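Peer 1: need a structure here:
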Amino acid sequence: MPTFEPWTIIKVPFPYTDRPVRQRRPALVVAAGDIQQDHGLLWVVMITSADNRGWPSDVPISDIVVSGLPAPSVVRTAKIATIEAKEAEAIGRLPEADRETVRRLLLGVLAHATN
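Peer 2: This is a model prediction of the structure:
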């Protein structure tokens, strides 16, 4: 099984919250390391087309070539999931220019969850 790092963009069966279906789609790895080594899991956030209705916490991906994506897309930081690493396939990396915004939004959510 490949080893993944944060900021890797993968293709994976991503679970939906509003229906019992999983669709193979891009996602951003936000945690791997020990969680992958010890449990075979990854924490990921959804990536979706920039053409979809935007959410306040969406982060536009600045370079689709580096990301490996076929069309302009956004990181949907509000949709996080735990997936099995064995189902993931690396396709690219989140451009460095976009990482701080994603990090800030995710840390903000976690800070509110732990208060």
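
Peer 1: contacts and neighbour counts: CA atoms only from here.
Peer 2: Will do.

Peer 1: ok, longest strand in this protein?
Peer 2: Once the chain is assigned using DSSP state E, the strand that runs over the most residues is strand 73-84.

Peer 1: Here is a second sequence; please produce its structure as well for comparison:
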Amino acid sequence: MPIFNPWDIVKVPFPYTNRPVQQRRPALVVSTGEHLLWVLMITSAENRGWPGDVDVDNLMSAGLPSASVVRTAKIATIEARSAEPLGNLSSAVARSEVARHLRMALAVILAEPLS
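Peer 2: Predicted structure coming up:
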């Protein structure tokens, strides 16, 4: 099984929220565990933008065929064994933007009292 690191771009079976299907699509690794990856969805830049989208600005390094964005609002936990390596998010600016959006989302969650 390949070893993955944060900022790697992989192809994984990403679940849909509105139907019981999965599609293999690119995703950005943001955290790794022994057997699990936390990944953010990567989608075409041609799709309607969402708040928190971050441009992938080096497609060759990322291993992506066309203009794409990291959709920081879509996170999933995936078994590492089902991931295929594609490339990595090499831009320090893009990494910083992704991290900023994740910190903002987690700050909201962590500010909520646990019930």
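
Peer 1: TM-score for this pair?
Peer 2: TM-score for the superposed pair, counting by TM-score structural alignment, normalised by the length of structure 1: 0.93. Supporting figures: 110 aligned residues with a C-alpha RMSD of 0.7 Å.

Peer 1: quick one: what's aligned to Trp43 of structure 1 in structure 2?
Peer 2: For Trp43 of structure 1, the aligned position in structure 2 is occupied by Trp38, per TM-score structural alignment.

Peer 1: where along structure 1 do the helices fall?
Peer 2: Listed in chain order, the helices of structure 1 (DSSP state H) span 33-39, 64-67, 96-113.

Peer 1: List the contacts of the residue positioned nearest the centre of structure 2.
Peer 2: Nearest residue to the geometric centre of structure 2 (C-alpha atoms, centre = their mean): Leu40, 2.0 Å. Neighbour list for Leu40 of structure 2: 27-30, 70-76 [criterion: C-alpha atoms under 8 Å, 6 or more residues apart in numbering].

Peer 1: Would you mind listing which of those residues are buried?
Peer 2: 27-30, 70-72, 75 (16 or more other C-alpha atoms under 10 Å).

Peer 1: For Ser68 of structure 2, see how far away the closest residue to Ser82 of structure 2 other than its chain neighbours is.
Peer 2: Excluding the flanking residues, the one nearest Ser82 of structure 2 by C-alpha to C-alpha, 6 or more residues apart in numbering is Val12, at 6.2 Å. Counting by C-alpha to C-alpha, to the nearest Å, the gap from Val12 of structure 2 to Ser68 of structure 2 is 16 Å.

Peer 1: same thing with Val56 of structure 2?
Peer 2: Val56 of structure 2 is 6 Å from Ser68 of structure 2, by C-alpha to C-alpha.

Peer 1: Tell me which of these two has more neighbours.
Peer 2: Between Val56 of structure 2 and Ser68, counting by other C-alpha atoms under 10 Å, Val56 is the more crowded of the two (25 against 22).

Peer 1: Let me know whether that one touches Arg71 as I believe.
Peer 2: No: assessed by C-alpha atoms under 8 Å, Val56 of structure 2 is found out of contact with Arg71, at 10.4 Å.
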